[in-house]
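Colleague: sequence-free structure coming up:
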């Protein structure tokens, strides 16, 4: 049986994924990956862009291979400056977040 940690990292659950907000609109995925891979193995980086304009919406996600890397990156990078902007780093929430149960 696989360890719970391995299952979580393999599935790419929210405990191995960080939300990064407040990004400079010029910050791209290679820059984000370079900043976060200091804390552990980065599996995937995604900067969210507007579908019409193709421009960054100022936030993205970083997926790590371990909860330890996520915790280290969260503790080190939250409220830090990245390309002239103070970024907000927190655990990613499932799409829909807290509003899922409204009605």
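Modeller: Sure, I can see it. Only a predicted model underlies this, so the values are computations on that prediction, with no experimental measurement involved.
Colleague: Could you use CA atoms for every contact and neighbour count after this?
Modeller: Will do.
Colleague: Show me where the chain has its strands.
Modeller: 17-21, 42-49, 56-64, 81-82, 85-86, 88-91 (DSSP state E).
Colleague: Can you lay out these as TSV showing mean neighbour count?
Modeller: Below are the strands of the chain laid out as TSV (neighbours: other Cα atoms under 10 Å):
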stretch	mean neighbour count
strand 17-21	22
strand 42-49	18
strand 56-64	22
strand 81-82	15
strand 85-86	16
strand 88-91	19
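Colleague: for comparison:
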């Protein structure tokens, strides 16, 4: 199960994130997302749990819990839409063709 964790303190590391979820079961990976240019945390990350039931329990217990003085949000991660996804395509929006 993949879990999206947001509202993280900028001081939280990958190891910290892993430690928050380890009591609930095996953590396959834990990654705090950082800015490419500055290397600074962007305040969210992803955790992959080996077992879906353990992941669901972790989400239930950690969602809205206080971590480093902030209430974190933990939810099951949703897959990214396809790269060519455009919600405005064929929606009657702007048309480049000139009408004379």
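Modeller: Alright, I've got the coordinates. What you are looking at is a predicted structure, and each value in this text was computed from that prediction instead of being measured.
Colleague: quick one on the thing from earlier: possible to save the strands of the first structure as TSV with distance to residue 102 of the first structure?
Modeller: Listed next are the strands of the first structure as TSV, based on distance: least, Cα to Cα, whole Å:
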stretch	distance to residue 102 of the first structure
strand 17-21	23
strand 42-49	25
strand 56-64	25
strand 81-82	35
strand 85-86	32
strand 88-91	21
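Colleague: Of all these, which one is nearest residue 29 of the first structure?
Modeller: Among the strands of the first structure, the nearest to residue 29 of the first structure by Cα to Cα is strand 42-49 (5.9 Å).
Colleague: when you align them, which residue in the first structure goes with residue 66 of the second structure?
Modeller: Structural correspondence for residue 66 of the second structure with respect to the first structure (TM-score structural alignment): residue 81.
Colleague: Contact partners for residue 33 of the first structure?
Modeller: Contact analysis of residue 33 of the first structure by Cα atoms under 8 Å, 6 or more residues apart in numbering lists 42, 45, 62.
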